[in-house]
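# The following block contains a protein sequence and its predicted model.
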Amino acid sequence: MSTTFTAGGDQRSLPVPDGLDGMRLDQAVARLFGLSRTTAAALVDAGAARLDGTVRANSHKVRAGSWLEVTLPAPAATIVVVPQAVPGLRVVHADDDIVVVDKPVGVAAHPSPGWTGPTVIGGLAAIGHTIATSGAAERQGVVHRLDVGTTGVMVVAKSEQAYSLLKRAFKEREVEKRYHAVVQGHLDPLRGTIDAPIDRHPHHDYRWAVVSGGKPSITHYDTIEAFPSASLVDVRLETGRTHQIRVHFSTLRHPCVGDLTYGADPTLSGRLKLDRQWLHARELSFQHPRTGDEVRFVSDYPDDLGRALDILRD
């Protein structure tokens, strides 16, 4: 492979590998350069990908040995953490090593490309918490994440020792993460385990799915309370994949109420006045990285989720 750099980005040229023979051009570009399908398709549409010197459509099937030339987009600008007060962000516990927060809805864990809203890291910086410098610049101190639309308890590392030990604890599944979710319908059995691999959705960049060959993903659940149209369940995550709870229950045809992205009934969501998934990080337990003592933090339901439960119980 030959590589040159220009003001427009990274230019690369190489023969199409045998393993991609017959694949769509946009899929081949995505696979070769680690891009999303959306980004790859945009490059092809812009004429930034050529086969044997000719611009082709996204649907064009590539042939092994054809010469592929691609101009990749210029690297994104470095993301900077900006201190910004976050209404509703509550500090549950703080010491020299960790800070535990109760995250409100509409707040991301850390800055990311395309996200202009509030973040946990920015909110902590605004109230004077110094976070560990380990990790990528935009997510320093972050050892686990909650979706923007998911509320609840979350821990951030303040010391380098805490970052290292907590990262390892999450990876080794030594942290107990419990969520409460309201899912549509009634689960059968009422208590069980969902063991199904998860990876990016093959057709939708912003979604994840149960797919063959995905990363091992295990979710344990237990029904707490049943309503005519839904169930409140306690969920314990053994793994921590992106959107894991949402994907697993959607796959069982019991999506989280309000989760329109994963197939929730919009009529029920409207009746409960929900504009996001009913999913809450209820409890977090782990060994404190300095003392070794077991610590446990619990978050109460926010107003919108509590209101939805009241409607279901009426």
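Received the coordinates, thanks.
# For the rest of this, base every contact and every neighbour count on C-alpha atoms.
Will do.
# Can you list the buried residues in the strand or helix carrying A40?
Using DSSP states H and E, A40 falls within helix 37-45. Within helix 37-45, the residues that count as buried by 16 or more other C-alpha atoms under 10 Å are R37, T39, A40, A41, L43, V44.
# Comparison target, given below:
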Amino acid sequence: MEKMERTVDENLAGARIDKAVSTLSEEWSRSQVQQWIKDGLVQVNGKPVKSNYKCSMNDVIEVKIPEPEALDVIPEEMELDIYFEDSDVLVVNKPKGMVVHPAPGHLTGTLVNGLMAHCRDLSGINGVLRPGIVHRIDKDTSGLLMVAKNDLAHESLVNQLVAKTVTRKYKAIVHGIIPHDHGTIDAPLGRDQKDRQSMAVVDNGKHAVTHFNVLERFRDFTLVECQLETGRTHQIRVHMKYIGYPLAGDPKYGPRKTLDLGGQALHAGVLGFEHPRTGQYLEFEAPLPAYFETLIEDLRNND
């Protein structure tokens, strides 16, 4: 059974243990962590605790990650746009419209199905439906993802995400003209109380920070580059809506009248991290997809 240990610092001191543990990996949900606590898989200073335990400075948290179920994802041959691959890590450019991993009711045609056909040696930390997946991007977001091919790589990449040392830059087209050239959005994210399928800025949400730079302004839209400091679900989409500049084409968070793009204009173009085994910093850049380039040209011409 895989184990992960953390010593409580000032950022986690005073936090409930379930919240503290869920911040250790962006892939762990609070409900999943609470189940692990019930099962005695989370200990503080060598002893099991309840979900409402509040962490103190220098507490040692140990999480025993359950063994994944037997792998039953169906491998599917598909064209994968692979930017880098060795025995530890794979970097792939996901197209718009592709789901990253299987979910109930959506078990085929995902990136994971394609990865399983390409190489069966993917890490098992996230269980049967998400082998190798360290972080995700939404179905209609295109761009770069890092995939762990073994558990050593998986834990290293997750630790880098937690430490906020992974470079993740996205390009987006948003409604409205942003007057300032750059900014930072620091607003906690959680489930929308009115719509559990959506995320929102909420007082008791998870810490979330997005930095942005304006790249180009058009008549009614702005092209921006967003850099993630954290990686919460729908973070860029919700943060840009929160400051009044929702993403073009976004069916969930955009205005009723938006561009018909089949989903939000968002591309994960730059991804950088330290190689889990060598420690070398690697950075990759994927060009904008054709529809995104065409959209930019159309907006320029409309000016």
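Yes, it's here. All of these numbers come straight from a predicted model, not from anything done at the bench.
# Out of the buried residues of helix 37-45 of structure 1, flag the one nearest to G9 of structure 1.
Of all these, G9 of structure 1 sits closest to L43, with 11.8 Å by C-alpha to C-alpha.
# What strand or helix carries the most centrally placed residue in structure 1?
Structure 1 has T242 as the residue nearest its centroid, 3.7 Å off, counting by C-alpha atoms, centre = their mean. T242 of structure 1 belongs to no helix or strand when assigned by DSSP H and E.
# tell me the contacts of it?
Contact analysis of T242 of structure 1 by C-alpha atoms under 8 Å, 6 or more residues apart in numbering lists W208.
# Tell me the counterpart of I173 of structure 2 in structure 1.
Using TM-score structural alignment, the partner of I173 of structure 2 in structure 1 is V182.
# for H118 of structure 2, same thing?
Using TM-score structural alignment, the equivalent of H118 of structure 2 in structure 1 is I127.
# Return the residues in contact with that match.
By C-alpha under 8 Å, 6+ apart, I127 of structure 1 lies in contact with A85.
# Same check on T39 of structure 1?
If a contact means C-alpha under 8 Å, 6+ apart, then T39 of structure 1 has A30 as its contacts.
# just the helices in the stretch 151-300 of structure 2 please.
With helices called from DSSP state H, counting those that start in this stretch, the stretch 151-300 of structure 2 shows them at 151-162, 235-242, 290-302.
# which one of the ones you listed has the most crowded surroundings?
Mean neighbour count, computed with mean count of other C-alpha atoms under 10 Å, is highest for helix 235-242 among these, reaching a mean of 22.
# quick one: that helix aligns where in structure 1?
Under the criterion TM-score structural alignment, helix 235-242 of structure 2 matches residues 244-251.
# That stretch vs structure 2, average distance?
Once the two models are superposed, stretch 244-251 of structure 1 sits on average 0.5 Å from its counterpart in structure 2 (mean C-alpha distance after the TM-score superposition for structure 1).
# in the stretch 51-200 of structure 1, which spans are helices?
120-126, 160-171.
# Put together a markdown table for these, with distance to P15 of structure 1 on each row.
Formatted as a markdown table, the helices of the stretch 51-200 of structure 1 follow (distance: least, C-alpha to C-alpha, whole Å):
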| stretch | distance to P15 of structure 1 |
| --- | --- |
| helix 120-126 | 43 |
| helix 160-171 | 38 |
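# Confirm for me that R30 of structure 2 is in contact with A20.
No: contact criterion C-alpha atoms under 8 Å: R30 of structure 2 and A20 do not qualify, at 9.4 Å.
# Comparing these two, which residue is more hemmed in?
Neighbour totals were compared for R30 of structure 2 and A20, and A20 leads with 21 against 15 (other C-alpha atoms under 10 Å).
# is it true that that one lies in a helix?
Yes: the assignment for A20 of structure 2 is a helix, going by DSSP: H, G, I helix; E, B strand; the rest coil.
# how far away is it from N126 of structure 2?
19 Å (C-alpha to C-alpha, to the nearest Å).
# Quick check: P75 of structure 2 touching G109?
No: counting by C-alpha under 8 Å, P75 of structure 2 stays clear of G109, with 9.4 Å between them.
# what's around the residue nearest to L247 of structure 2 when sequence neighbours are not counted, how many residues?
Distances taken as C-alpha to C-alpha, 6 or more residues apart in numbering put V174 closest to L247 of structure 2, at 4.2 Å, once the chain neighbours are dropped. V174 of structure 2 has 28 neighbouring residues, counting by other C-alpha under 10 Å.
# the strands in the stretch 101-250 of structure 2, which residues?
142-148, 167-175, 182-186, 189-192, 195-201, 209-217, 221-228 (DSSP state E, counting those that start in this stretch).
# List the neighbours of the first one that are in contact with it.
Residues outside strand 142-148 of structure 2 that contact it (C-alpha under 8 Å, 6+ apart) are 88-97, 122-123, 132-137, 154, 157, 266-271, 285-286, 289.
# How about stretch 123-135 of structure 2?
2, 26-27, 65, 67-73, 101-103, 112, 122, 145-151, 153-154, 157-158.
# so how far is K257 of structure 2 from the residue nearest to L247 of structure 2?
For V174 of structure 2, the distance to K257 of structure 2 - C-alpha to C-alpha - is 13 Å.
# same check, this time on V99 of structure 2
As judged by C-alpha to C-alpha, V99 of structure 2 and K257 of structure 2 stand 25 Å apart.
# Comparing the two, which shows the higher neighbour count?
V99 (23 against 10).
# Map the more buried one across to structure 1 for me.
Match for V99 of structure 2 (TM-score structural alignment): A108.
# if I look at its match, how far off is V233 of structure 1?
Distance, A108 of structure 1 to V233 of structure 1, using C-alpha to C-alpha: 24 Å.
# How about A162 of structure 1, nearest residue that isn't a chain neighbour?
Here the residue nearest A162 of structure 1, using C-alpha to C-alpha, 6+ apart, is P289, at 5.2 Å.
# Count the residues that sit near that neighbour.
Neighbours of P289 of structure 1 (other C-alpha under 10 Å): 19.
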